[in-house]
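# Here is my input, please return the structure:
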Amino acid sequence: MHFDLTDLRLYLHILDTGNITAGAARSHLSLAAASARIRAMEASLGTDFLERGRRGVTPTPAGKALAQHARILLQQAERMQQDLAEYAQGVKGQVRLLCNTTAITEYLPEVLADFLRDHPNLDIDLQELPSARITHALRQGAADLGIVSDAVDTSDLQTQPFRDDPLVLILPTDHPLSDVAEVIFSDTLHHDFVGLSADSALAIYLEEQALHSGSRLQIRIRADGFDGVIRMVARGAGLAIVPLAAVERAKHQAFTVKPLKETWACRSLLLCARDFAALPGYAKALLPVLVEQRVSEQLDVEHRQLASDRAL
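Alright, predicted model coming up:
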């Protein structure tokens, strides 16, 4: 058996993405090189690790066993690198952070940029996934930290509050629903929507809620990011459901905002891990930055509220 760490990382990337092409891209390998490595791994033990299908690949029983050992070996290699980093110059660590759409677009860019500026020997592997897939990845040891909606099951993970993240309905000012006092989600499903890209975490989440209501979202067009969605709604292209945080950044646009009363829309975001105390040193360095940012923002809100009260 002759596997190296590159082989093991490639194999896990293939499992995480569901196909060899995407796994090769995440490993910065060509498809031909990745396929050759997987074939060599299978040949060395005389067994298949992957079942190939039209929609991608899934692990065989032997492949599932390999994945468990690969995660452990790569975690041990990472911790060895951390322990030795102080004796070496130029050694870089990497934090694996998975987030849903709102966290990755609304709350993290400046926070993570400041962190990277202050920690030149650390990199961040940042990926956007639906919350349910994030919790699964954390349980499998495929990530250090995750930021998820509180709607998913986190009972076997450790969590800390990250942000309140309510979703709201936005409409063109002349839309028939703009004058309705209280709009429920099922009422909107008879109208056209502007959506995010189909593979975004929030788009998948909203489609699930529509299916639970017995219908589907009628998407006229998809935009790349909340700013594009809001601009199209303001121009009359359709309705949209976006985080309140995105709306607050777009006050110069003309549109109507309606709160959604459904439980799934009144959500909060959670910072989670399998065990905060057992995180690698690199991830432990990022953790307090994420927590402190929440506290700082809460204080800013309280100060603004106090100033407003005094003005009255």
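# From here on, just use CA atoms for contacts and neighbour counts.
Noted.
# list the contacts for Leu202?
Counting by CA atoms under 8 Å, 6 or more residues apart in numbering, Leu202 touches Asn100, Thr101, Thr102, Pro130, Leu196.
# Before we compare anything, build this one as well:
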Amino acid sequence: KLESKVGGPLLVRGYRRVSLTPAGEILRERAQGLLREAEMAEEITRLAVHGKAGLLRIGFGIASLAAGLPDILTRFRQHFPAVQVSMADMSTPNQISALEQGDIDVGFVRLPVEHPDLETVPVLEERLVAAIPRGMPYRKGLASLRNEPFVVISRSVSSSFVDHVARTCRAAGFSPRIVQEVNELFTVLNLVRGGVGVSLVPRSANLMHVPNVRLLDTGLEEAKWQIGLAWRKVDPRKGDAPTGGALDPLVHNFIRLAYRPRGVAPVGNLKPSPR
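Sure, this is the predicted structure:
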């Protein structure tokens, strides 16, 4: 029947022996390849059902890089090598919007985040450090900068960050005199380098290696903040969701692994979808 479909012989039929024609050899090789592909498709699907394969889209900010995100990613790749990871560098407000729109699956955000549709859990810790031009005295810690002009990230970029800067300065006994707001941390550091002012920046700013700018610890508890992992809440009543109203198992696996650096036990409502 197959020979009639292809319009020619696939077998050479002898008295005691049957062999393949050249066309039959091509069919056999192709069929074997299709079987291997089917087996691979079945295996990758089985892994995906359990959150061990697929695409995970992660939002992050520079602060999370110095605070421990690379270690989390390394462990995740070791445990789930079949998962493809896509990283997007964005601010906390932009991550929140991306989570709302479904453009990322999880995000490393600055806590606290108050949002009715998001869950968060603290996984990393970061802190503010003083950024001053080389040669400026800093004998009294942050209080040494009480009379200096400040350059900060714009409130439109992150109001919570600006509030944190002000709160940390108040803990040192003064309110910062802000003379310039900019949109990028790299710009802040270069304005400090140029003598426009001083600043409080994330410790992760040392990754930028701006010359003639010193980054110094404040010694204040108020300078610390937590970086949390954020993801969309799941509603079991929403059966039309992609995961049937349950947490995607791939997201679930990443959240569970991200807890481990700080020894935080997974919370009870992290239930993966059976998908």
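# Adding distance to Ala67 of the first structure, write the contacts of Leu202 of the first structure out as CSV.
Shown next, in CSV, are these (distance: CA to CA, whole Å):
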residue, distance to Ala67 of the first structure
Asn100, 24
Thr101, 27
Thr102, 30
Pro130, 22
Leu196, 33
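# ok, of those residues, which one's closest to Gly63 of the first structure?
Within the contacts of Leu202 of the first structure, proximity to Gly63 of the first structure (CA to CA) peaks at Pro130, which comes in at 24.3 Å.
# Please tell me I have it right and that closest one contacts Ile204.
Yes - using CA atoms under 8 Å, Pro130 of the first structure makes contact with Ile204 at a distance of 7.2 Å.
# out of these two, which sits in the busier spot?
Pro130 (22 against 16; other CA atoms under 10 Å).
# Translate the more buried one into the numbering of the second structure.
Here Pro130 of the first structure is matched to Ser91 in the second structure, going by TM-score structural alignment.
# doesn't Ala63 make contact with its match?
No - the pair Ser91 of the second structure / Ala63 is not scored as a contact, 9.9 Å apart, by CA under 8 Å.
# ok, Leu56 of the second structure to Ala98 of the second structure distance?
14 Å (CA to CA, to the nearest Å).
# Name all residues that sit in contact with those two at the same time.
Common neighbours of Leu56 of the second structure and Ala98 (criterion: CA under 8 Å, 6+ apart): Ile104.
# and the longest strand seen in the second structure, how far from the first structure on average?
With secondary structure taken from DSSP state E, the second structure has its longest strand at strand 118-133. Superposed on the first structure, strand 118-133 of the second structure shows a mean distance of 1.9 Å to its aligned residues (mean CA distance after the TM-score superposition for the first structure).
# now for that strand, which elements pack on it?
helix 62-67, helix 185-193, strand 199-202, strand 213-217, strand 224-232 (3 or more CA pairs under 8 Å, 6 or more residues apart in numbering; DSSP states H and E).
# which of these sits most buried?
Of all these, strand 199-202 carries the top mean neighbour count, a mean of 27, counting by mean count of other CA atoms under 10 Å.
# Now that one on the first structure. Mean distance?
Mean deviation for strand 199-202 of the second structure: 3.8 Å (mean CA distance after the TM-score superposition for the first structure).
# For that strand, name the packing helices and strands.
strand 118-133, strand 149-153, helix 185-193.
# Kindly reformat those as TSV and extend each row with distance to Leu69 of the second structure.
Formatted as TSV, these follow (distance: least, CA to CA, whole Å):
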stretch	distance to Leu69 of the second structure
strand 118-133	8
strand 149-153	22
helix 185-193	19
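# nearest to Val251 of the second structure, of these?
Once these are compared by CA to CA, strand 118-133 is nearest, at 12.2 Å.
# what about Ala77 of the first structure, distance to Asp192 of the first structure?
51 Å.
# Kindly report the same for Lys258 of the first structure.
16 Å.
# same question, Asp118 of the first structure
45 Å.
# Identify the residues contacting Thr154 of the first structure.
Thr135.
# That one maps to what in the second structure?
Checking TM-score structural alignment: Thr154 of the first structure goes with His115.
# Quick check: which helices or strands does the strand or helix carrying Glu297 of the first structure pack against?
Per DSSP states H and E, Glu297 of the first structure falls inside helix 281-311. For helix 281-311 of the first structure, the packing partners by 3+ CA pairs under 8 Å, 6+ apart come out as strand 93-99, helix 109-118, strand 158-164.
# Mean neighbour count added to the ones you listed, as TSV?
Listed next are those as TSV, based on neighbours: other CA atoms under 10 Å:
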stretch	mean neighbour count
strand 93-99	22
helix 109-118	13
strand 158-164	17
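# Just send those back as CSV, with distance to Leu244 of the first structure too.
Below are these laid out as CSV (distance: least, CA to CA, whole Å):
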stretch, distance to Leu244 of the first structure
strand 93-99, 17
helix 109-118, 17
strand 158-164, 10
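# measure the closest residue to Arg222 of the first structure other than its chain neighbours to Val242 of the first structure for me?
Nearest residue to Arg222 of the first structure, sequence neighbours excluded (CA to CA, 6 or more residues apart in numbering): Gly195, at 4.6 Å. Distance of Gly195 of the first structure to Val242 of the first structure, given as CA to CA: 9 Å.
# same deal with Val168 of the first structure?
Going from Val168 of the first structure to Val242 of the first structure by CA to CA gives 6 Å.
# Can you tell me the SS state at Glu29 of the second structure?
What DSSP: H, G, I helix; E, B strand; the rest coil gives for Glu29 of the second structure is helix.
# From Ala38 of the second structure, how far out is it?
According to CA to CA, Glu29 of the second structure and Ala38 of the second structure sit 14 Å apart.
# Check Glu119 of the second structure too.
Computed as CA to CA, the Glu119 of the second structure to Ala38 of the second structure distance reads 38 Å.
# what sits up against stretch 243-261 of the first structure?
Residues contacting stretch 243-261 of the first structure (CA under 8 Å, 6+ apart): 102, 106, 165-173, 178, 182-185, 226-227, 230-231, 233-234, 266.
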